[in-house]
Structure formats: C-alpha cells, structure tokens
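S.K.: give me coordinates for this.
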Amino acid sequence: MEPTLLQIHGKDISVKTQAIARLTEGQKALCMFRVLYDHAKGSVSEYYQWISYLLDRPDYWSGVTGGLRFFDDLAMLGLLEETTEVLAARNCRLGVQWGDATFKDLERDRELLNAASVLFERFLDIAPNSLKRISTYIRSNPRQFVTIEDGD
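M.R.: Have a look, this model is predicted:
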C-alpha cells in the first residue's frame, strides 16, 4: 500500500483515480481508510476540515464509506454518519457548502468547536478498533494485499 499512497499523495484526481483503480477490492478499502485516518487523526481542526473536504468530493466520500463497509466497521461508519448530520445541519443553518469549511470556523463558532471536539474524541476512541479490525482482515487474507515475487 505504501507505494500507492506515495504515488497518489499530492497528485491530481486523474492520477489518484488511475492508481486506485489498479488496486484489489481490499487494497482499495485500506487505501480509502488511510485517506480518512491519516488526515483526520491529528487534531479536531484536521478532523473537521478533512471530513468537510471528503464530503465535498462525493467519490472520495463513497470510497471511504465503502471501505469501512468492506471491513464491516459499523462503529466508524456510524460516527461518520453522525458527523455528517451535525456538519450538514450547521451548513444548512448558515447557508454554506462543504468546500467553504476552514480551520478558522472552529475559532469563530463555539458550538461547532464543542460538537466537533466530541466527534473527534469519539473518532480517536473508535480508530484503534478500526485498525485492529483491518489488520486482522489483512492477516486472514494476505493474498489480497501482498504479492510476493520470486527474485529468480
């Protein structure tokens, strides 16, 4: 997975789409989980901004949720659904779009900061179980994730 993640990091959507299309179903699910987790785990601001970014890109969002479904990660799916509802209600109330989200929103909106902080803490609580679920699946299905080539 690391070569693919390095290949798509910071690239345009067509490069990312081509690289991801070459992955197995399990590799795609893992890649999309990493797209979520690696960007959202750092802080409440990163969680808020990254979820909004992904929701602004329906193909990415469906890839993330599809990956979680692949691993049967109902807890993380439920949290993302709840996060979507909270953020969508705020966006509707303020008349803003997903793409309008900025880190400064949390500084300006105490209610948003409180809600996002609770959701982020739950994300941090759920993520270790997600990682364990994924690693167990990979160990049980290594051929979906690793290709061993003969050096001869």
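
S.K.: CA only for contacts and neighbour counts going forward, please
M.R.: Noted.

S.K.: tell me the first helix or strand C-terminal of the one helix or strand residue 80 maps to.
M.R.: When elements are defined using DSSP states H and E, residue 80 is found to belong to helix 74-94. Next helix or strand after helix 74-94 toward the C-terminus (DSSP H and E): helix 104-108.

S.K.: can you give me the buried ones in that next one?
M.R.: With burial defined by 16 or more other CA atoms under 10 Å, the residues of helix 104-108 counted as buried are residue 106.

S.K.: please name every helix or strand in contact with it.
M.R.: Using 3 or more CA pairs under 8 Å, 6 or more residues apart in numbering; DSSP states H and E as the contact criterion, the elements in contact with helix 104-108 are helix 110-140.

S.K.: for the helix it packs on, name the packing helices and strands.
M.R.: For helix 110-140, where contacts count as 3+ CA pairs under 8 Å, 6+ apart, the packed elements are helix 44-55, helix 74-94, helix 104-108.

S.K.: and that helix, how far from the chain's centre?
M.R.: 10 Å (CA atoms, centre = their mean, to the nearest Å).

S.K.: go ahead and confirm residue 28 touches residue 19.
M.R.: No - applying CA atoms under 8 Å as the test, residue 28 and residue 19 come out as separate, 9.8 Å apart.

S.K.: quick one: which of the two has more around it?
M.R.: Taking neighbours as other CA atoms under 10 Å, residue 28 and residue 19 compare with residue 28 leading, 22 against 15.

S.K.: gap between the one helix or strand the more buried one maps to and the chain center?
M.R.: Applying DSSP H and E as the criterion places residue 28 in helix 25-40. Relative to the chain's own centre, helix 25-40 is displaced by 6 Å; criterion: CA atoms, centre = their mean.

S.K.: also this sequence, please, to line up against the first:
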Amino acid sequence: MEIKLSRKIFNSLEDSQLVRACFDPLIPLIRGKSNKVKEEVYNQLTTEQKKLFIFNAFYNHACNSLAEFYWWSAFYLVQPKIWSELKSALRHFKTDEMLGILLEMEKVTKAQNNPIELEKFDVSYNDLYHNPELYSFVSPLFKKFVDVTQTTLNLIGKAIRNNPTAFILFEE
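M.R.: The predicted model follows:
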C-alpha cells in the first residue's frame, strides 16, 4: 500500500517517530471498521508493512495500562495466526527483549486456563484485580514492556530507515 512521506520529513524524524509516521496513515482506514474491511486493508500491505501493522495494532492498545496489556495479550493469544505474526514481526525487527516479554505473557496467560478459542474468549480487564497471583505475574512484565518500548521503537525505526521503500513511497 502506498504510504507517502517526503524525504525531508523522513530524514527529520527520530527512529521512534518514523514508526508512527509509517503506521498512522492506516488508522483512518481501519478505525471503527468491520473485520472484513480491516482484513482488506491488511491484505494490501507489503510484507514489511504487515509486520509494522501487527506490532502497532498490538502495541498501541497494550501500552495504555496494565489491564490493557493483559487483555490484549490474551486476546491476541486466542488468535493463533495473529499471535504468530506478532512474534514473527518482533523476531524480524530483532526486538528480542519485547519478544521475550510476550513469550512470558504467553506462559502466564496459558497458565490461567483462559479460553484458547476466540469464540469462547471471556477475559476481562478486571481479572487482574480479582486475582492477586495473576497480578503479581503480569505487573512486572508490564513494567518491562514499558521499559523496553523506546528501544523497541528505535529498532523498528532503524529497520524502516534501512529499507524505506518497503514501508513508504517517497513523495518528491
């Protein structure tokens, strides 16, 4: 999909800002839309854009709070294709610390005997606050998630900078 950006803006952005600049144009195309529309948009993306998309779709929700980090991790996990794509994207961008955190979340979530099918998904944001043991596992993982965010965004930004035409089209 053609996401246009001027060279001047591209060169002026910090790596973490570049991640947003390459993803933000997609938001109006998917926000509030049906899953069918979202899938159509996703299918128009290049392989690299898909990796960026799946990371941002998760990150932009999970970063808001401990409860959202837990809920979105569990929600992605019951969708094996999406969870696999997220882990693949993190491997591709060489964001090993972030990948490690999500692998730990995978273990924690599975240990809770949460539903493994989307149709039976009943995880609540409040589950953390009603289960002290769960809270004690997830809370430090969320702290790590927050702590490695800037490094992760910088690594992804560097990947974009090293191969810009896989993500954007320069407007002249």
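
S.K.: superposed, what's their TM-score?
M.R.: After superposition, the two chains reach a TM-score (TM-score structural alignment, normalised by the length of the first structure) of 0.88; 146 aligned residues with a CA RMSD of 1.5 Å.

S.K.: that older thread, can you point out the buried residues in the helix holding residue 28 of the first structure?
M.R.: Across helix 25-40 of the first structure, burial judged by 16+ other CA under 10 Å covers 26-37, 40.

S.K.: got those as TSV, with distance to residue 133 of the first structure columns?
M.R.: Written out in TSV, the entries for the buried residues of helix 25-40 of the first structure read as follows (distance: CA to CA, whole Å):
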residue	distance to residue 133 of the first structure
26	13
27	14
28	16
29	12
30	11
31	15
32	15
33	12
34	14
35	17
36	16
37	14
40	19
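
S.K.: would you point out the most distant pair within those residues?
M.R.: In these, the most distant members under the criterion CA to CA are 26 and 40, with 21.1 Å between them.

S.K.: residues of stretch 80-96 of the first structure that come out buried?
M.R.: By neighbour count with 16+ other CA under 10 Å, stretch 80-96 of the first structure contains the buried residues 80, 83, 87, 88.

S.K.: which members of these are the farthest-apart pair?
M.R.: Longest span within those, CA to CA: 80 and 88, 11.8 Å.

S.K.: how about the contacts made by the residue nearest in space to the middle of the first structure?
M.R.: When the first structure is reduced to its mean C-alpha position, the closest residue under CA atoms, centre = their mean turns out to be residue 36, at 1.8 Å. Under the criterion of CA atoms under 8 Å, 6 or more residues apart in numbering, the contact list for residue 36 of the first structure reads 50, 51, 64.

S.K.: residues contacting the second one?
M.R.: For residue 51 of the first structure, the contact set (CA under 8 Å, 6+ apart) comprises 36, 40.

S.K.: distance to residue 114 of the first structure added to the contacts of residue 36 of the first structure, as TSV?
M.R.: Shown next, in TSV, are those (distance: CA to CA, whole Å):
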residue	distance to residue 114 of the first structure
50	17
51	16
64	25
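
S.K.: closest one to residue 138 of the first structure out of those, please.
M.R.: Comparing these against residue 138 of the first structure with CA to CA picks out residue 64 as the nearest, at 17.3 Å.

S.K.: number of residues surrounding the aligned partner of residue 65 of the second structure in the first structure?
M.R.: In the first structure, residue 65 of the second structure lines up with residue 43, judged by TM-score structural alignment. Applying the criterion other CA under 10 Å, we find 14 residues in the vicinity of residue 43 of the first structure.

S.K.: repeat for residue 8 of the first structure
M.R.: Residue 8 of the first structure: 18 surrounding residues under other CA under 10 Å.

S.K.: so what does it match up with in the second structure?
M.R.: Aligned against the second structure - with TM-score structural alignment as the criterion - residue 8 of the first structure pairs with residue 30.

S.K.: hang on, its match packs against residue 40?
M.R.: No - in this structure residue 30 of the second structure lies outside contact range of residue 40 using CA under 8 Å: 9.5 Å.

S.K.: still on that earlier bit, which among the helices and strands packed on helix 110-140 of the first structure is found nearest to residue 133 of the first structure?
M.R.: With CA to CA as the measure, helix 74-94 is the member of those nearest residue 133 of the first structure (10.9 Å).

S.K.: who touches that closest one?
M.R.: Contacts made with helix 74-94 of the first structure from outside it, assessed by CA under 8 Å, 6+ apart, are listed as 52, 65, 68-69, 97-98, 112, 115-116, 119, 122-123, 126-127, 130.
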